[in-house]
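Student: any chance you could fold what I've pasted below:
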Amino acid sequence: MTKRRSLTTPALLSFSLFALAACEGTTSYSSFTGEAGALVAGGDFGNATMNNTLVQNGDREFVIDLAQRFAKEVPTTINFAFNSAQIDAQAAEVLRAQAHWIRQFPEVRFKVFGHTDAVGSNNYNFSLGKRRANAVVNFLVSQGISRGRLQAVVSRGETQPLIVTQNRERRNRRTVTEVTGFVRDNPLVLDGKYAQIVYRDYVESAVVPETLTGLENSVTTGE
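Tutor: Here you go, the predicted model:
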């Protein structure tokens, strides 16, 4: 009878070390190189919790991120006709998009800055810039935004033109909506709801890899 040779403990150890060494540097998924579920999530586990902890500890200024995201995802500026604070149809469409974004972040404050072109006196243009900013605030309030979150309405008048000219310039006749910060005087808003906000963004940002397209169908149909 032929005896089968069994691997001794040192042999098993050597084989295991060889297998682990072979996995180093590989970009393919395996049980040796990634955590459970890495094939689906791409190694993003824990990001929401880490982000929440950093903000709560003050290690990350989330206001800056929100300001950049707001400016990226919706138009922040609307324009006005000459010597007018009336919101036209194009401006109203932009403000509705702003309001939709703002409603998703009930813990965030905003400012509206009013601007004019250089035609007219400084005092008049300062007042006109304020009227334009007020018009935007009133419109956002009509879209369900709390006036208390639009805490400051600021007029820059003609002091910050986009186009430097003494003539009429529509691009200078504008308002700009910006993220101001969190409602910091009420820590319960941040502490009690921030985890929900992070989780909401985490779920919305989930993307199914293309390699899994159709996989759920094959599972349900038994293919």
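Student: hey, let's count contacts and neighbours off CA atoms from now on
Tutor: Noted.
Student: list the buried ones in the helix ranked longest in the chain?
Tutor: Assignment by DSSP state H gives helix 122-142 as the longest helix of the chain. Using 16 or more other Cα atoms under 10 Å as the test for burial, helix 122-142 gives 125-137, 139-141.
Student: next up, for comparison:
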Amino acid sequence: MRAPLALLTLAAAVALTGCSPRQIADFNRPAGASLDDGDFGNATMSNALVHTGSRAMAINLNRRFAAEVDSTINFAFDSAQLDGEARAKLDAQAAWIAQYPYVKFRVYGHTDLVGSAAYNKALGLRRARAAVNHLVSRGISRSRLEAVASYGETQPLVVTEGRERRNRRTVTEVWGFLEPKRLIHDGKYMQRTYGLYLESAQEPHNED
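Tutor: Next up, the predicted model:
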């Protein structure tokens, strides 16, 4: 009788709260788990980054990165080879990344929905590593780049069972800062920041 009683208790809890079992599980997750990548301790690390302001800085910088360069490149079907367009976009990414020597980046690989989940996850990771290798060839330190995550076929931009080029992609994102954090605001970083400040002051403004 214990198993049916447990099921009735869960059903009653769902009915009273108006939540699904999935929502109940999410409610009981540790604070910061929404920023977790699945590795042990990342929830705690994310909390520390949020409270120290490091995560907010990374988020703001990532928004600037995505606004100023194309953070996404695409691939041919069942391929991790970089074509001319992809290399040109990565070159632009490398030039932007070089301006911020203490910022770390992650490259996430994706595939379309053709093929098995296991094969696609491996293919996505190969694509991410290809992008990282090209950035390294353009002078970016490998210590600042990670190709550790592949979403395989789980996050399509276009939901279709067929071939879709827009789903076959890598996305480069700001991840954090190199240690020690106190070196972030050195002379080169502040010189670049000051340059951006001067450029913004010269933009036309509406006086109405």
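Student: TM-score for the pair, please.
Tutor: The TM-score (TM-score structural alignment, normalised by the length of structure 2) is 0.67; 153 aligned residues with a Cα RMSD of 2.2 Å.
Student: just to revisit the earlier point, what residues in structure 2 pair up with the longest helix of structure 1?
Tutor: Per TM-score structural alignment, the counterpart of helix 122-142 of structure 1 in structure 2 is residues 117-137.
Student: repeat for stretch 79-94 of structure 1
Tutor: Going by TM-score structural alignment: stretch 79-94 of structure 1 matches residues 74-89.
Student: mind checking the end-to-end distance for that stretch?
Tutor: Stretch 74-89 of structure 2 has an end-to-end distance of 10 Å (Cα to Cα, to the nearest Å).
Student: where does the most centrally placed residue in structure 2 land in three-state SS?
Tutor: In structure 2, the C-alpha nearest the mean C-alpha coordinate belongs to residue 173, at 4.6 Å (Cα atoms, centre = their mean). Judged by DSSP: H, G, I helix; E, B strand; the rest coil, the three-state class of residue 173 of structure 2 is strand.
Student: what residue in structure 1 is paired with it?
Tutor: Under the alignment (TM-score structural alignment), residue 173 of structure 2 maps onto residue 178.
Student: tell me where structure 1 has helices.
Tutor: Under DSSP H, structure 1 gives helices at 9-23, 38-41, 47-56, 62-73, 89-103, 122-142, 187-204, 215-221.
Student: the third one vs helix 187-204, what angle?
Tutor: Think helix 47-56 of structure 1. 150 degrees (axes from the mean of the first three to the mean of the last three Cα atoms, to 10 degrees).
Student: just the helices of structure 1: most buried one?
Tutor: helix 122-142 (a mean of 20; mean count of other Cα atoms under 10 Å).
Student: report all helices and strands that that helix contacts.
Tutor: If contacts are counted by 3 or more Cα pairs under 8 Å, 6 or more residues apart in numbering; DSSP states H and E, helix 122-142 of structure 1 sits against helix 89-103, strand 108-115, strand 152-157, strand 174-182.
Student: apply 6 Å and report the result again.
Tutor: In terms of contacts (3 or more Cα pairs under 6 Å, 6 or more residues apart in numbering; DSSP states H and E), helix 122-142 of structure 1 is packed against strand 108-115, strand 152-157.
Student: can you tell me what sits against it?
Tutor: Helix 122-142 of structure 1 has contacts (Cα atoms under 6 Å, 6 or more residues apart in numbering) with 85, 99, 112-116, 147, 155, 157.
Student: among the residues you listed, which one lies nearest to residue 170 of structure 1?
Tutor: residue 116 (8.6 Å; Cα to Cα).
Student: from residue 134 of structure 1, how far out is that closest one?
Tutor: According to Cα to Cα, residue 116 of structure 1 stands 14 Å off from residue 134 of structure 1.
Student: isn't residue 150 of structure 1 right up against residue 112?
Tutor: No. Counting by Cα atoms under 6 Å, residue 150 of structure 1 does not reach residue 112; the two are 7.6 Å apart.
Student: more neighbours: the two, which one.
Tutor: Using other Cα atoms under 10 Å as the criterion, residue 150 of structure 1 and residue 112 rank with residue 112 on top: 26 against 21.
Student: map the more buried one onto structure 2.
Tutor: So, by TM-score structural alignment, residue 112 of structure 1 is matched to residue 107.
Student: separation between its match and residue 199 of structure 2?
Tutor: Counting by Cα to Cα - residue 107 of structure 2 and residue 199 of structure 2 are separated by 29 Å.
Student: again, but for residue 128 of structure 2
Tutor: 33 Å.
Student: again with residue 126 of structure 2
Tutor: 39 Å.
Student: in the superposed pair, what's the mean gap between the longest helix of structure 1 and structure 2?
Tutor: Here the mean offset of helix 122-142 of structure 1 against structure 2 after fitting is 0.4 Å, by mean Cα distance after the TM-score superposition for structure 1.
Student: that helix to strand 152-157, inter-axis angle?
Tutor: Going by the same axes, to 10 degrees, helix 122-142 of structure 1 makes 150 degrees with strand 152-157.
Student: still on that earlier bit, which of the contacts of helix 122-142 of structure 1 lies closest to residue 187 of structure 1?
Tutor: residue 147 (19.4 Å).
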